[in-house]
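# Here's my sequence, what's the structure:
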Amino acid sequence: MADQHTRGEAARELRRLTEWAADLAAGGIGALPERVRRRAATILVDDLAAMAGARTDRQVTEVAALAARRGPGAEATLLTRAPDRAERGWAAFANGVAANWQELDEGYRRATCHGGLYTVPAAVAECEAEHAALGRALTSLVVGYEIVTRVARAYPAPRPPALHPHATLSPIGAAAAVSAARGHTARTLADAVSGAASLAMVGPFAHAGRGALVRNAWAGAGAQAGFLAADLAALGVAGSDDGLASVFADGLDHPVEPAALTEGLGERYAVEDGYHKVYACCQYAHAAVEAAHALRAGPLASFAPDEVASVRVETHPLALTLDGDRPENVLAGKFSVPHAVAATLVTGSTAPEVFSAEWLGDRAVAEVRGRVELSEHPAIGDPPHDRPARVTVELRGGARHSHEVVSALGGPDRPLSAGDLLGKIDALTAGRYPYFGEVAAVTLGEGVDWDVPLADLLARLTADAGEGTR
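Predicted structure coming up:
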């Protein structure tokens, strides 16, 4: 529980943050440095591709159909069923579910937080419904991302985390993005944020490792809650000025670091510290997956799975919690370091299919998975070197091979090249939306028109072969 001095300090810093954010939103896309616009555009198209890519999962498309039934209307596009549309809140719900279903959405590296996931579904739905421009959507994304990631840093979750950030933080990111898109005052924006914090869900982090699929619904539900918080704030229905401390410090027993809400504000934007996933599993496992793949591509290029005597994974504390060795479904597999490493070693690949249902029951994967042991890495550094992994494979003949990855590919210190990112986007979308990759490349290019209506951009991204790029 926070003392009165700390609570007051945190409330003052939140006011400073929301005043800055409201001014930024009022200035529009022109108020953002060019590098920040580019980063925001990258986050947008990456997360939209993650949504579209989830269309191959039956449950995701059924969620979209549910949204269309429960929220009838033509306000916002359902990315897994375009050109189908729904009321903006329900569209944000369905798109939020889709965005994190395959574990390929963008994330934030300085805290346990997926800034894009918590802002993009709501910002896109709101701006499309209001016929706003791409620039407005990106500005709203930047504002929501800045606020939710600073909240995550100011109220850092205990480690290992008991609750999942998709449940506790997504309403805040969504509310901030929607409020920014609507041009709310700083006071109303602050009320939306505090109100959204009180609408957070108590979603156990362990649900992911146990394969409880409701975990994939939290970000979507948070998007809906964010709309509600923004709507209520505009009516004067809000939480208290110290609402964040009441929720996170008093209710969830998080520590409080008020300075994190404003330190360096406007110097380096939070979107600049995001990462992009190339491996379809929890980011905590990425360094281990990359190390296993390097071994398979190198000294173990011709090995047989039955030659493996043991696999030792030395990694960071967050990854040590992902220790399930008998995942019951795809979600559990994505949150299992033993499974992710075993599947990578057996297949020699890190393609999204490696983390799908196809390999969960594979005998060779199961045998190697049972030989994986996790232990703490002996030399964990400062960010971004705080999530390392060393994988050591010992063969039955006595040979031993190791590879270490200090920081996984995709983070701000090892960013994806434009070609690699567009390759990921094309792989996720080409089967249903053949022009998505082409339009995404233009959106990320030098000549992008920030004033293009977002609805027009979404229509071009999701056009099928019969429609062309319209």
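# Going by C-alpha atoms from here, please, whenever you check contacts or count neighbours.
Noted.
# Neighbours of the closest residue to Ala26 other than its chain neighbours, how many?
The shortest distance from Ala26 to any non-neighbouring residue, by CA to CA, 6 or more residues apart in numbering, is to Gly183 (6.3 Å). By the criterion of other CA atoms under 10 Å, Gly183 has 18 neighbours.
# go on, the one 4 residues further on?
Around Arg187 there are 16 other residues, counting by other CA under 10 Å.
# picking that back up, what's the distance between the residue nearest to Ala26 and Gly27?
From Gly183 across to Gly27, the span is 10 Å (CA to CA, to the nearest Å).
# same question, Ala86
When distances are taken as CA to CA, Ala86 and Gly27 turn out to be 30 Å apart.
# And Arg369, by the same measure?
Using CA to CA, one obtains 53 Å as the distance from Arg369 to Gly27.
# if you count what's nearby, which of these two comes out ahead?
Of the pair Arg369 and Gly27, Arg369 is the one with more neighbours under other CA under 10 Å, namely 25 against 14.
# from what I can see the more buried one touches Thr344, true?
No. Under the criterion of CA atoms under 8 Å, Arg369 makes no contact with Thr344, lying 10.4 Å away.
# Can you give the distance from the longest helix along the chain to the centre of its chain?
Under DSSP state H, the helix in the chain containing the largest number of residues is helix 4-27. On the basis of CA atoms, centre = their mean, to the nearest Å, helix 4-27 is displaced by 24 Å from the centre of the chain it belongs to.
# Would you do the same for the sequence below? I want to compare the two.
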Amino acid sequence: MTIVTPGIVPASVLLAEPRPAWLEEWARFAASFSLDRLEPEVVAQAKLVMLDCVGAMAAGMQEPELSALVRRMARRGEGNVAAVGAGIRLRGDDAAFVNGVAGTTLELDEGNQFARGHPGIHVLPAALATALEGRRSGADLLGAFILGYEIGARAGAACRLRPTVHPHGTWGTIGAALATARLEGADEPALMEAVNVSATLSVAASLRSMLEGATVRNSFCGFSNRNGLAAWDLVASGFTGESDSLRSVYGSILAEGFQPEVMVEQLGSRYELQRNYFKRHAACRYTHAALDVARMLLAKHAAIDPAGIVEIEVETYAHAAQLDSAEPSNMLAAKFSLPFALATTIVHGEASVPAFRQAALDDPAVRSLARRVTVRENPAHTALLPAKRPASLTIRLADGRVLTGETMTNRGDSVDPYTPDEVREKFFELTVPVWGQIHADKVHAAIDTIDLTEGTEALDALLASPPRAAAR
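Okay, the predicted model is just below:
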């Protein structure tokens, strides 16, 4: 039968296509993967990423809406997996969900500039739940986490999401499913099936949610973890997926193109978590280049009176320039407002968690300065993506001075990384207020030695400890 309507391909043509070669190669790689064969630097980086994710989860769990969500989840019955920093254990799928939500709430979770998203927090909650319920070793957990991160990050790098799609809740589902399947001993065919099923369980995540401050956006990563677990449950029960679902979903539905060669480029010799970034500014990564320049100018020129700033001009790449709203409605919207992020950084000296809370949102000095920030795209900056994330700042002062600065990269990127000690310092900044120094030290030590432990019960017991405020 001949079809003349554009975009509709006959089933006889679609079904004649073979299983993609990259997926078979990936399944062989994942099935034979061994933590023992990795370079020590890869293992060390994986532990740092895991540590960073746990810190983000524990701190995010203290937000009022997370506390309320955990209480609602517990109404369905408690389980044996920690809701990190909440002082309660939930069913595995519920714990994976709330931990994923908590990990993105403060906008401090690590990410990957080549994937254009946050692979770690899309994988770790599901992997933690699966490892604990399956009584797997710490080395099994760490290895599965590395694999899940790897395939999720590569899927993100291989596609070009539509401009209206938020990366949270999309390709991260594949990483969660692969880590889960690996922990449950899946063979090559089952691993391929898990990838194909999970790709079709991605969230239709709207980018506008983050711009409006619609906090449902914080749930997208939680759904990736929950749906990754569900994908494996389906495969283990006999359900099947499309033969090439990544191409379907990320070639034409959620994205505008899929490059399968990226999925296996230097597979096994280049690990994507070594090309990750860590965050110190509690705001969208797209604001970080401008915030880095602002911090540099603040340090160089000592005190800059916000009231003496006439105007701030920002030139940056397209995705950052999109964040031009100067009137955020809540904390989440403020984290995705480049004018507000700059203003609160200058007023408070840093883009810390408190710098985006209600007191800062209500601060007339911050609000006034944000309205004096103009943002525009520089196409030359956009052309440098994804390897570079440039921004140029011009600050015009009432006394006639003009301060300028520029950066091509963000602090924390793989080309300008934070040191391991700086990442650990961030972890303690996030977790000491939750658990206290002694307990935070124990969590750090448990993650640092995770590959040497017979099980994950000890780590879960630490993560299940109640926050200090609840313990009093």
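# for the longest helix of the first structure, which positions count as buried?
Residues of helix 4-27 of the first structure classed as buried under the neighbour-count rule (16 or more other CA atoms under 10 Å) are 6-26.
# Can you spell out which helices and strands pack onto it?
Using 3 or more CA pairs under 8 Å, 6 or more residues apart in numbering; DSSP states H and E as the contact criterion, the neighbours of helix 4-27 of the first structure among helices and strands are helix 134-154, helix 170-181, helix 186-198.
# which residues of the second structure does the last one align to?
Under TM-score structural alignment, the counterpart of helix 186-198 of the first structure in the second structure spans residues 188-200.
# can you give me the helices in the stretch 201-350 of the second structure?
With helices called from DSSP state H, counting those that start in this stretch, the stretch 201-350 of the second structure shows them at 208-212, 220-236, 245-248, 288-300, 318-321, 331-335, 338-348.
# Give me the distance between Thr112 of the first structure and Val120 of the first structure.
As it turns out, when the distance is counted by CA to CA, Thr112 of the first structure lies 17 Å from Val120 of the first structure.
# Likewise for Thr185 of the first structure?
If you go by CA to CA, the gap between Thr185 of the first structure and Val120 of the first structure works out to 21 Å.
# Of these two, which one has the most company?
When Thr185 of the first structure and Val120 are compared for neighbours, Val120 comes out ahead with 33 against 19, by other CA under 10 Å.
# how about the more buried one, what does it touch?
If you count contacts by CA atoms under 8 Å, 6 or more residues apart in numbering, Val120 of the first structure has them with 44, 47, 141, 174.
# what does Gln224 of the first structure give?
Taking CA under 8 Å, 6+ apart as the definition of contact, the neighbours of Gln224 of the first structure are 89-90, 92-93, 122, 171, 174.
# Just the residues you listed: which are in helices?
Judged by DSSP H, the contacts of Gln224 of the first structure include 89-90, 92-93, 122, 171, 174 as members of helices.
# got a winner among the residues you listed for most neighbours?
Busiest of these [other CA under 10 Å] is Ala174, holding 40 neighbours.
# Okay, that residue and Leu228 of the first structure: tell me how far apart.
10 Å.
# any idea what sits nearest the residue nearest to the spatial centre of the second structure, other than its immediate chain neighbours?
The C-alpha lying nearest the average C-alpha coordinate of the second structure belongs to His118 (CA atoms, centre = their mean; 2.4 Å). Excluding the flanking residues, the one nearest His118 of the second structure by CA to CA, 6+ apart is Gly111, at 4.0 Å.
# ok, now which ones touch that neighbour?
Here Gly111 of the second structure is in contact with 117-120, 276-278 (CA under 8 Å, 6+ apart).
# run the last query once more with 10 Å
With contacts taken as CA atoms under 10 Å, 6 or more residues apart in numbering, Gly111 of the second structure has the following neighbours: 49, 117-121, 153, 273, 275-279, 285, 412-413.
# next one: Ala86 of the first structure
The contact partners of Ala86 of the first structure, by CA under 10 Å, 6+ apart, come to 64-78, 92, 94, 125, 129.
# ditto for Phe223 of the second structure
With CA under 10 Å, 6+ apart as the criterion, the residues that contact Phe223 of the second structure are 93-94, 96-98, 100-101, 122, 168-170, 172-173, 201-203, 229.
# Over to Pro388 of the first structure?
Taking CA under 10 Å, 6+ apart as the test, what Pro388 of the first structure contacts is 284-288, 291, 314-317, 319, 376-381, 404-408.
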